[in-house]
Each structure stands twice: as structure tokens, then as C-alpha cells.
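# Would you be able to build a 3D model of this:
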Amino acid sequence: MIYFFQKKLRKKLREEWENPIRWGRDFTSIRSLFESTFPDPKSSIIDEKTWDDLDMGSVFRKIDTTHTSVGQQYLYRKMRLLQVPGGKLEDDYRVARLLQEDREVREKLQICLKGVKEGDASIVTRMLFKKFPEVSLSKVAIVIWSMLSVFTLVFSALIGGFFLILIPLIVGINFAISRYFENATDKITYVFYYLYNIVATSERIANLDISHDIPDYRELKQNKSSIRTIRNLLKLLSVSQNHEGIIINNAMYLLNLVILYDLLIYSFSIKRIIRYQEIIKKCYLAIGAIDTNIAISSYIYRHKSICNPKLGAAHKIELVDTYHPLIEDYVANSFSTAGASALVTGSNMAGKTTFIKTIGVNLILARTLWFCHATQANLPILDVFSSIKTEDGLEEGKSFYFSELERLNEFLKITEKGGNCLFLIDEIYRGTNTVERVAGAAAVLQELASNSIVFVTTHDIELATYLRKQYEMWYFEETGSTTHPFDYKLRSGVCETRNALKLMDNIGYPKHITKHAVELAKKMEDEG
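You can find the predicted model right below:
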């Protein structure tokens, strides 16, 4: 019977790993580990604007096939921290690749992960990695009152008569005390119950016989004795949160009314839990890492056109047959630039913005998960910042142009401090007039390129005149076909064609308006 259920479970796990099910995600909860822990000093953080600009939340959803809330949080944190090559960055990928190839080991770990309690772990994360809330309790007072409660209840039951009135009185007082501390103790016992599941799962993983070098498994194995001690302690602390049996729930409720069990156990155990906090953190992070590596192994299996990047100090970006992971019917592009920044021109909807997003996303994936969507990748070790989805700040009274000014001023301050970044800028200063847009953009872009790499898109081909010394010119163009107007292929040079008026005509603007617009455009060009 056990063999039958194991076989059925393995089959289900295999199907989900090969063809994952999509579901919604609560990023408020998923962000908890990232917000509660300090990154390695060697790591850099992807800021909120860049994460949003590059649609990294959607990229995360595509990669995330984790089984646990802890795994989700770990993967999110991993994708927000840019790491240096070598060490953990490459080691994690090696483990993911190993789990892709060794189905037996992968499924053993997946079965163990099923033991982690389902549900939101954000409150657990914040308590564990920040500070356990301590309820001010006197051990002596709790013990004396608990003993007095038991004695009074037994005495009243045996003597009877007038003393029976003491039974509801004691129960009522204990109920009032429980209610007074309920918010704190319920939250804490829930955390203990969740941590009990984490530690128990860690122990099960540590008991597995795995010959491969998996660092997180090895660390759990080394701490197995301490993990067993913590598991027993947490089981005692969290028994009142065990919702698997009605009898146990009711029994624990009555026990709390008689001797304030939760408060009694908490007061005697909290210092021991805090003493073991570092081991519990190791269990938490190991579960998250193992779950994350299994999710990445699934992603690698489902995406054949990926490669491991070569990350170096040189300002060189080389990508062969690269593409954006969120585009299903993608057109791959190859690109190489040594040191120079890039000015990308082209018609509307030709692929300019998608291209600079592709560069940014692949550099982030290279430095967080150690793979790129390309057949070959040579990339610099740069931090990534973007200005793409700039919007009006209506509540702050900021215009589109002013919001972009502020963002690009941040880039200039970074440049003053040494730069060494990749700046991605879409349609620079498109919120102002042509003369000032070109003049301002040229001055800013020249400065940013002094010690960083800049990828900027624009319709202002005049910028090419001012930027040729520091920028290589690239463009996308139209095919001339009405059914497939763009081929989305990157070319060297500057785009000389325009399509804004043609698009107006294609979507059904009145003919007399588009005709008049064409005449005006020609007149403006003739007048210079």
C-alpha cells in the first residue's frame, strides 16, 4: 500500500516538474526573506525600479515552481542579489543541473519537502530573521498559578458543595489570561509549529542517503544531532497549533484553561529556542535552497536554449542568439560590443525596448542564477539600473519628464562615485521638446558613458552625431510587408526610416488627416 502511494506521488511530482502548474503569487509575502536579511557585502541589490522596468516579477513567476513558501522566498531573494562569479553562484547551478539529471535524488528531496506546512511563511521569516517577540512573563508566577489552578480544581471536584463555584472561577480567570496574551502567544505558537515542520523536514533530508555533493544537504547532515533536539523542543511548543486532529485541538484548549499550557511551555522554552536560532536559520535556508534548486532544475529542463555565461571584469558584452524569456515566439539576436555603449534607433514597435530589456534580464540571470537565454554569453560584472517605465507621479505632482529627470540624476550620481554599471534607458527625455531633448540627452549620455555601459533607445537620430565617439550605432527597421512589418533583427548603423504616420493610417485614422500629416512632415523636413 505504501509503495502504491509512493509511486503515485512520484508520478505526480514528475508531471508537475516537467509541466508546472501556474498560480497567483503574493509578492508581499514572497519578499519577506529578502527584506529580513542582509545581503552578502559582495552582492549588489537590484533596485525596485529596475526590477519593475525589466518585468522581473513575471520572469520570477516563470522560473518559480517551488513547493514551499520558504522556497519561493529564497528564490525571490536569490534573483534580487547580483553575485560575483564562482563560489555559491556556480555551485547552486551545478546542484540544479545535478538534480535535473538524477531523478531519484530529486524526487526523494521533493517527497521530503511535502512535509513543510503549506501556507504563508512571511510572519515566520520576519520573526526568525529579525527578533522573536518576547512576552513578559514571570516563570515563578506562571508555575505557582498553574499549580494553584490544578490544586483548586481537583480540591473543588473532590469536596464538592460550595467549593464547586471555584471551578468556573478558575477556568474564567485562565480564560481571561489566555485571551489577554492570545495575540502574542497564538502568533508565536504558529511560528513554532511552522518551524517544527521546517526542522522535521530538515531531519528527514539529513537522514537520506545521498552520495552527491549537495552543500545544503551536507550542512543538514552535519547538524543532525542539534536538529533532532530542536525538533523535539518545537514539537512540545507547538502542539496546540496542530490542527490535524479535532481531539488534540479540544484537549489542548481545555489544558490551556486548566494550567495555561502555552504560557507555561513558552516561558520555560523561549530562551532555548533563541539559543538554537542560528541552527533553525540554517534549516530554513537549506530548505529554501533545496526547493529553489529543484525549481531551477525544472526550468533548465524546459528551456534548452540557455548557456552558462563567462563573467569578467572587462566592459565587454557578447551575446549569441539571445532572446527574452517572456516572449514565446522570439526572434534571437546576436550582439557584441567591447567597451562602447549602444545607441539603438528604429521605428515604433520594431523591437528597441524589448532588446534593451533582453540585455538587462540576461545580465541579471547571469549574476543570480548563472544562466543566460543565449547559445553563448560573455558579460561584464556590472550592476544594472534602468529607466524604462517612467510614469507621471500624480500624487507627488510630478510630470513624466520630471520623474525621468530624477531617475537619470540618480544615474549621474552613481557615475560620479565610480559608475561601473549597465544603464538601460528607453526613449530618453521623450517628455519634452525636440531641441532641448536632443541637447540634454547628448550631454547626459556622454557623461554616463565615461565609466559605465549605456544602452539607450531613441527616435532622435540626431543624437548619433554627438555620440559616435562613445557609442556604437544599432537599429531595427521595417520589412515593408503589411502582414509582417518587422523582422525584429538588430542591425549595425542608424535607422533612417519612420513609421509613426504609417501606423496612424494602418489602424484606420481618417485619410484626410494622415494625408495632411504626411504633407506637414515633408514641409518640416524641407525647412530643416
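
# For the rest of this, base every contact and every neighbour count on C-alpha atoms.
Noted.

# Name the residue closest to the centre of this structure, please.
Against the mean C-alpha coordinate of the chain, by Cα atoms, centre = their mean, the closest residue is residue 76 at 2.0 Å.

# Can you list the neighbours in contact with the helix or strand containing that residue?
Here residue 76 sits within helix 69-80, counting by DSSP states H and E. Helix 69-80 is contacted from outside by 29-34, 45-46, 60, 64, 66, 118-121, 284-285, 287-292, 364-365, 368-369, using Cα atoms under 8 Å, 6 or more residues apart in numbering.

# how about 7 Å then?
Identification of contacts with helix 69-80 by Cα atoms under 7 Å, 6 or more residues apart in numbering yields 30-34, 45-46, 64, 66, 119-121, 287-289, 291-292, 368.

# Filter those down to just the ones in helices.
Of the contacts of helix 69-80, the ones assigned to helices by DSSP state H are 30, 32, 33, 34, 287, 288, 289, 291, 292, 368.

# Which one of these is nearest to residue 239?
residue 287 (22.2 Å; Cα to Cα).

# For that closest one, give me its contacts.
71, 202.

# Compute the distance between it and residue 201, please.
8 Å (Cα to Cα, to the nearest Å).

# Next: residue 28.
In this view, residue 28 and residue 201 are 25 Å apart by Cα to Cα.

# Ok, residue 100 next?
The gap separating residue 100 from residue 201 is 21 Å, by Cα to Cα.

# From the neighbour counts alone, determine which of those two ranks first.
residue 201 (25 against 22; other Cα atoms under 10 Å).

# here's the other one to compare against:
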Amino acid sequence: MQLIGLVLATLVILTALDIRKNRLLKDVVIKDFGKEKGNLHCEAEIDSIRYYYNCKKSCTDVDDITWNDLDMNRIFNEMNTSITNIGTEYLYALLHKTENREEVLKERDRITKAIDEKDELRIRLQMILWKIGRSYNHSVYETLDKCREIRIGSIYPHLLVLFSFVLSCLLLFYNLWAGGLALTGCIILSRISYYKTMKRIPDFHQWYLKCFAKMLKAAGHLEMQRDEEMESYAAKLKDIRKYFKWIQIKSIFLTNHGTGIVTDAADLILDYIRILTHADIIILHSLSRTITAHFDKVEQLYEIIGFLDSMICVASYKRQLPYFSSPDFCKEDKKILEAEGLYHPLIEQPVTNSIREDKSIILTGSNASGKSTFLKTVAINAILSQTIFISTARYYHANYFQVFTSMALTDNLVNQESYFIVEIKSIKRILERGDRQRPVLCCIDEVLRGTNTLERIAASSEILTELGSDNAICIAATHDIELASILEGLYSNYHFREKVTEDEITFDYQLHKGISTTRNAIKLLKMMGYADNIIERANKRLDDYIKSGSWSHSHKWL
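Purely as a prediction, here's the structure:
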């Protein structure tokens, strides 16, 4: 009776602790939603995060140059409040894949709105996803994918170990000495063969197969959510779970990597059982065969969980924006880019701008006036509109674009390529893109800045002519005013300007029509404390060039 009482008391305590843990967890998810930005620095885990995307990438995706130019890792990090590794991996891939199917984007919008508006639904989803857990620097998709490649060898020796152990235990009841001798032999042989086999199987495979079992358990809870927004997903999950009926039970015998005392103690006992019976090896073989046979269903389960987790991230991110709008996509056979109140989502106090164009754009203006930021703002909005169906603008109307940039380029020291070589390769990839039917939005900062003025203007004008005549809206920022004249008619001209006083230069960061007529480089030198004689000679040289059209020799000024 005392033993029964102790067991009951233990169960009551564990139940009370579990209830308290769930209450604390619920408080956290309520408090953080819409307030906390993601704090995962994805660079540290980029190889594992990228694995799913690398398996799914296509020629119309946001490529690495564009992703880096736009600092999309920062946007991803701020948006990524995912609960599972699966959500992180799925969101990273989703932000790369610019959609051109309205029904896909509208479905994402439908789910994020439901999550935002229905607190109880969101909290239930978050609580379910928390039970899956996460691990540092491992890809769930990679592990599930590579589980199809587990090579244990023949399963029969391990089945023989299991049956030998069971028979030895039974023999103990008939003959203690014979049974003890047989059991000792089984223990020695099972340990030797167990460790020899397990050396070929990475330990984290077992953890993620347990994670897969947790995914199935979560799918069961998601399937039971009685909400109209979840009906289609519940039906899919119900169908998926039919193919994996026994996995949750089988996963008990896999390594748990527990962190609590109770879990560690239980796992220690199970370790001995695994070694003596080879139960985990047999189960790994079985699970690998099951996953291989039904990998399409594994992918569907992974993607539904990843989708729901990432949509919770998006819903939370939307609450943190000053404002946003749902994009309106052009269904006519024409190029259009129209936005009102457009702003950069990474700038805390952004200046907004508006644009309405059906042609490509030459963007001029002085240093630090806002040209590069505007290019990034337009490109980021196109990506967010076609991935998570939000625009950081009061109104956004445009095509379903492929998005390319050529902006934050550097020398490639590994491949021994100069800045100019890197630059011309970057622009060439836009000209030679795979999909010629889908319109392109390309943003280029300082075309061919890595070469001399005469060749730069000649080559740039022809490259921009090619892009402007193609199925593209090209926005090119430049200091070469000559390009605005050469491309007049094919490109529209816009500029940013500044206000210059004796002691300072101020910028309004507002987009204006026309060509820039102001300069500030020499003025900035003066403000930064350069010697007066340098400033005077620079101004004199510039004035003489404007009058004569040629540069004089330096020794005339000394």
C-alpha cells in the first residue's frame, strides 16, 4: 500500500509540475507575440537553416547576391520568432521564393489574419508546436532526408541478438546456471556488435527521429483543432498520420537526450535495454524504411508544421510594423510599379516615398542623399509582397516580379577577381536570367563603377538600354548625369536632393522628378576638416572643367 501511495503521490506531483509549466509557457507566448523580434543570428546556423531551401530552389528565387545586397538576413532574423527548427527552415525558404500565384499568397494571408485575430487559436497552435522542441545547428529536413540513407546492414543479426536475450532470460527460470551463462554470453556479444553498428549512425539521427515522432504527435493535436481556418490542414494531417501509426511507440526506444533528472534516469535504464536487445537499431532500420517508402508524406507533414509556425512569425511581425498593406498585383500584360507611403522596414524612423512608373528609372543625386536606401526599399517590398503578402507601404500595385539587385559588391579574393569582374558578372546574371516571360525588377547601384568614366558611360548606357527595352523595370542609381540624357525617353528621371548651407548639408530623403543638379562631394570634404587649400583648388579645378570641358594639369595649381 505504501508503494502504491508513493507512486500516486509522484504522479500527482509530476502532473502539477506539468500544469504549472504549461501555464508559464502560455504566459510567455501571450506576452511575446507581436512585441518580441527574433533574436536568432542565422549566420551561425546558416548551413542547417539553408538545407531545405537548397533542396527546393529554382531559377526565379531571390538569389544570394540579391539576398545579401538587401541585408535580408536581418529581415529574416527580426521576423523569425519561430518555435521549431522546422519553422525557421521553412520561413527562410519562403522568403527566397517570390510567388506569382495569387491563390498561394491569399492562403498565407488568410492564415496570418486568422492567427492575428483569433488569440485562442494562436495560443493553442503555439502550445502544440512548443512540444516538438528545437535543437541548435541541426536541420530537421536534412536529417529526415538522410534517414533514407541509413545503412545498418542486415537486420537479421540484430533480431538474433533480441531473440537470444529473450530466450536467455526465459532459460533462467528453468536452469539458473545455464540461463546465467547464456545471458552473460548474450551481454558480451550484444555490447560488441551494438557499439560497432552505432559508430556508423550519427547520434543526432535518433534525436530527430524522435523529433519526427513528436511531429506526428503534434499533428494529432493539430488535427483535433475545431476551427474553420484549420479544416483543410486537419484533413491533410489525418491522411498523413495513417502512414506512420506505430512510429510514436517505436520512438520510445530511441535516444532521448533528456535534460531533466527524471528523463535522464529513465533514459539510463532504456540505454541498457537498447544495448542488450538492439531495440533502437531494429527500430532505426524500420523507421528508415517507413520514411523512405512514404517520404512524400514526410515532406507534407514537415511543410504543414513549418508553414503554420512561419505564419505565426509573420502575424507577430506585422504587429510590429508602423503600418502595412496587402499588395495588389497587376493582372494585365504591362509593366507597372506603383507605391504610396513606401518605407524601409529596418529603419526605425523611416522617411516615406511614393512612386508611379511603367518605365525604367535613372536615379541621380549626391552622396548620402538616399538613393541606395530607396533602391533597397523598392526591392524589399517586392519580395515581401510576393512571399508573405505584405508591403511596407500604404498602397502597393505592381507586377509579379523576379527581383534582382547589383549593389553591395566587393572584390572576390578567393577567386582572385577584381571588383569590376565581380560587378560585370553580377549584371550579366540579370541579362541572362532563366525565366524570360516573367517581368523583372532590377535595382543597380552605380553601374560599372569599377572602371574609368568614358568606358563606364559607354558600356553602362548600352547595358541599361538592353534592360530598359527588355521585360523589366530597371532602377539604376548613378552619379553619371550623362546617362540621364543618353537614356531619355527610355528611362524616367528621378533624383534626391540636399540643402547646403555654410556649415552643414541636410537631406530630406524625398524622391523628386527630374535630374539632380546639385553636388556635395567637395562640400563634404570641407565639413570633414580637409585643409582649405585642397578645397579651394578642387573647386577651382571643377569650375575650369565646367567652362572648358577639359581637365588641366596638376602642377598648374601648386
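
# counterpart of the residue nearest to the centre of the first structure in the second structure?
Alignment note (TM-score structural alignment): residue 76 of the first structure maps to residue 92 of the second structure.

# Please apply the same query to residue 92 of the first structure.
Aligned by TM-score structural alignment, residue 92 of the first structure pairs with residue 108 of the second structure.

# Verify the assumption that its match is located in a strand.
No - Residue 108 of the second structure is assigned helix when assessed by DSSP: H, G, I helix; E, B strand; the rest coil, not a strand.

# Next, count neighbours for it.
Neighbour tally, residue 108 of the second structure, other Cα under 10 Å: 18.

# So the residue nearest to it when sequence neighbours are not counted versus residue 265 of the second structure, what's the distance?
Leaving out its chain neighbours, the residue that sits closest to residue 108 of the second structure by Cα to Cα, 6 or more residues apart in numbering is residue 388, at 6.7 Å. Residue 388 of the second structure is 45 Å from residue 265 of the second structure, where distance means Cα to Cα.

# Looking at the two, which one has more neighbours?
residue 388 (25 against 12).

# corresponding residue for the more buried one in the first structure?
Here residue 388 of the second structure is matched to residue 369 in the first structure, going by TM-score structural alignment.

# element containing whichever residue in the first structure pairs up with residue 215 of the second structure?
For residue 215 of the second structure, the aligned residue in the first structure is residue 198 (criterion: TM-score structural alignment). Here residue 198 of the first structure sits within helix 182-206, counting by DSSP H and E.

# and for that helix, what are the contacting residues?
Applying Cα under 7 Å, 6+ apart, the contact partners of helix 182-206 of the first structure are 109, 112-113, 115-117, 124, 217, 220-221, 224, 227-228, 231, 234-235, 237-238, 241, 280, 283-284, 287.

# ok, and what's touching the helix or strand following it?
Counting by DSSP H and E, the element after helix 182-206 of the first structure in chain order, helix or strand, is helix 215-222. Helix 215-222 of the first structure has contacts (Cα under 7 Å, 6+ apart) with 202, 205, 206, 283, 286, 290.

# Going by distance to residue 464 of the first structure, which of those residues wins?
When the contacts of helix 215-222 of the first structure are compared against residue 464 of the first structure (criterion: Cα to Cα), the nearest one is residue 290, at 49.1 Å.

# so what's the closest one closest to, chain neighbours aside?
For residue 290 of the first structure, the spatially nearest residue (Cα to Cα, 6+ apart) is residue 216, at 7.0 Å.

# Just give me the match in the second structure for that neighbour.
Superposed on the second structure with TM-score structural alignment, residue 216 of the first structure falls opposite residue 233.

# what about that match, neighbour count?
A total of 19 residues lie near residue 233 of the second structure under the criterion other Cα under 10 Å.

# dump the residue contacts of residue 354 of the second structure.
Residue 354 of the second structure neighbours (Cα under 7 Å, 6+ apart): 339, 340, 341, 342.
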